[in-house]
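Novice: Here is a sequence together with a model predicted from it:
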Amino acid sequence: MSPRNSVLEASLTRQRIVDRGLMLASVDGLEGLTIGRLATELGMSKAGVLGHFGTKEGLQLAVVDAAAELFAREVPQHARGVPPGLTHLHTLCEAWVSYLEREVLPGGCFFTAAAAEFDGRSGPVRDAIAGMDALWRRDLGIHIRRAITAGDLPADTDPDQLVYELVGIVLALNHSLQLHHDKQAPARARRAMQRLLRNR
């Protein structure tokens, strides 16, 4: 096998491990993600799985990155090309609700579950999760400020408060879908978001 093919095969194997790890972690949590289970499910040795990441923490961090990439494809990228302002914000919110409604991951919102799992801890995994959350909130705030500048939202709108309330709606949506299997929850979330943005 040529070096180029060997590198490609290693990269594809690593991606398979991460993809499967993301599916498992979305249901069982990042701590429930074990090298042994991944090895069994993928027909690999434990050493073969671990060799791609070095440590379990390395695997967890790779899964967090993969979750962030998936979220970016499913939510922010759906608003690409949409003019800035309230229309862009509505498009983002709809994509956010749809992401959970369509059960893109079997365990619902990966970052909601991971934040609950790691919020009281310290270390690189907790920092990565907090960093991704902060980045998304910052982006939401940017779009809210653009809507204010465009005159779509009142000048006295508090962007941080609006971000807080939008995040709260999605947390409630994830909770209702995952814990109660409430099929009406996405519609409730949409109404709550529309009322929130309309009342500004």
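Specialist: Received the coordinates, thanks.
Novice: hey, let's count contacts and neighbours off CA atoms from now on
Specialist: OK.
Novice: mind listing what's buried in stretch 28-47?
Specialist: 29, 30, 33, 34, 35, 38, 39 (16 or more other CA atoms under 10 Å).
Novice: Mind checking which residue lies nearest the centre of this protein?
Specialist: residue 71 (4.4 Å; CA atoms, centre = their mean).
Novice: For the host helix or strand of that one, name the packing helices and strands.
Specialist: In this assignment (DSSP states H and E), residue 71 forms part of helix 56-74. Packing partners of helix 56-74 (3 or more CA pairs under 8 Å, 6 or more residues apart in numbering; DSSP states H and E): helix 3-28, helix 86-101, helix 124-149.
Novice: after the last one comes which helix or strand?
Specialist: Put plainly, it is helix 124-149. Helix 124-149 is succeeded, C-terminally, by helix 159-180 (DSSP H and E).
Novice: Taking their axis directions, that following helix and helix 124-149 sit at what angle?
Specialist: Interaxial angle, helix 159-180 versus helix 124-149 (axes from the mean of the first three to the mean of the last three CA atoms, to 10 degrees): 120 degrees.
Novice: what about helix 159-180, distance to the chain center?
Specialist: Centroid separation for helix 159-180 versus its chain: 13 Å, with CA atoms, centre = their mean, to the nearest Å.
Novice: got it, and stretch 34-43?
Specialist: Centroid separation for stretch 34-43 versus its chain: 24 Å, with CA atoms, centre = their mean.
Novice: this is the other structure I want to compare:
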Amino acid sequence: MAETHTDGRIARGNQTRQLVLKRAVEIASVEGLEGLSLGRLSTELKLSKSGVFALFGSKEDLQLATVRAAIKVYLEHVVQPARDLPPGLDRLWQVCTGWLDYSRRRVFPGGCFFYSVTAEYDAREGKVHDTLASARANWFTFVEQTVGEAQQSGEVEKEADAAQLTFELVALMEMANAESVLHNEFTCYDKASKGILNRLRAVATDASVLPAS
């Protein structure tokens, strides 16, 4: 009986934690991680302050948990759909268009969560900075590996500079996100998509593999 009671309490705690983190990533994508507070979240969600504090303990713990929650969402919407495709230009194109779609659809209200909060913490030190830096490094590594796999498949020229191509592709994605969020307009995604397509055509061994436009 005691075990059942304990299991139920753990389940409720997990549900509360997920509810808090869902709201936390929404706030942070718009106002930054500094905009988070345990008191604010408990008030907005009509939860016990003591219960929320027991789940996270400190503001830094909340911020780190929020980043980890955002990573899971990012993997689901951007990374996994590309992984479902075989290596090659199709997968690389999916990585780019999947990212643009993730930003365009406002999976996070403030556009790309990581573009927003990384700018907030890029010149700081500490655990939050390090976690964000690691997440960004992992993203760049994934894109560059996807380029490398396309090279190995024979669909991207072997002499293409994978690191440089990665930098340019990510730059186009992030510029579309920045312009869209700043000006609340969405034609920039089409411009970025066109630029990415042109860049991929330039390194493709057979450009017919890519969309016509």
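Specialist: All right, it came through fine. Just so it is clear, the model here is predicted, and its values are computed rather than measured.
Novice: quick one on the thing from earlier: the helix holding residue 71 of the first structure corresponds to what range in the second structure?
Specialist: Per the alignment by TM-score structural alignment, helix 56-74 of the first structure matches residues 59-77 in the second structure.
Novice: Quick check: buried residues in that stretch?
Specialist: Here stretch 59-77 of the second structure shows 59-60, 62-71, 73-74, 77 as buried, counting by 16+ other CA under 10 Å.
Novice: closest to residue 129 of the second structure among these?
Specialist: When the buried residues of stretch 59-77 of the second structure are compared for distance to residue 129 of the second structure (CA to CA), residue 64 wins out at 9.6 Å.
Novice: measure the closest one to residue 33 of the second structure for me?
Specialist: 9 Å (CA to CA, to the nearest Å).
Novice: before we move on, back to that, can you say which of the helices and strands packed on helix 56-74 of the first structure is packed in most?
Specialist: helix 86-101 (a mean of 19; mean count of other CA atoms under 10 Å).
Novice: what about that helix, how far off from the second structure?
Specialist: Here helix 86-101 of the first structure, set against the second structure after superposition, deviates by a mean of 0.8 Å using mean CA distance after the TM-score superposition for the first structure.
Novice: Give the next helix or strand downstream of that helix.
Specialist: Where DSSP H and E defines the elements, the next helix or strand beyond helix 86-101 of the first structure is helix 110-118.
Novice: what span of the second structure lines up against that following helix?
Specialist: Under the criterion TM-score structural alignment, helix 110-118 of the first structure matches residues 113-121.
Novice: picking up where we left off before, among the buried residues of stretch 59-77 of the second structure, which one lies nearest to residue 156 of the second structure?
Specialist: Relative to residue 156 of the second structure, the closest of the buried residues of stretch 59-77 of the second structure is residue 77; by CA to CA it sits at 24.8 Å.
Novice: Tell me who's in contact with that closest one.
Specialist: Residues in contact with residue 77 of the second structure (CA atoms under 8 Å, 6 or more residues apart in numbering) are 98, 99, 102.
Novice: Tell me the counterpart of residue 139 of the first structure in the second structure.
Specialist: Using TM-score structural alignment, the partner of residue 139 of the first structure in the second structure is residue 142.
Novice: Would you mind measuring from its match to residue 108 of the second structure?
Specialist: 21 Å.
Novice: ok, now residue 196 of the second structure?
Specialist: Going from residue 196 of the second structure to residue 108 of the second structure by CA to CA gives 23 Å.
Novice: what's the answer for residue 24 of the second structure, then?
Specialist: Separation of residue 24 of the second structure from residue 108 of the second structure (CA to CA): 11 Å.
Novice: can you check residue 25 of the second structure too?
Specialist: Taken as CA to CA, the span from residue 25 of the second structure to residue 108 of the second structure is 7 Å.
Novice: before we move on, the earlier item: could you export the helices and strands packed on helix 56-74 of the first structure as TSV, including distance to residue 166 of the first structure?
Specialist: Listed next are these as TSV, based on distance: least, CA to CA, whole Å:
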stretch	distance to residue 166 of the first structure
helix 3-28	22
helix 86-101	8
helix 124-149	9
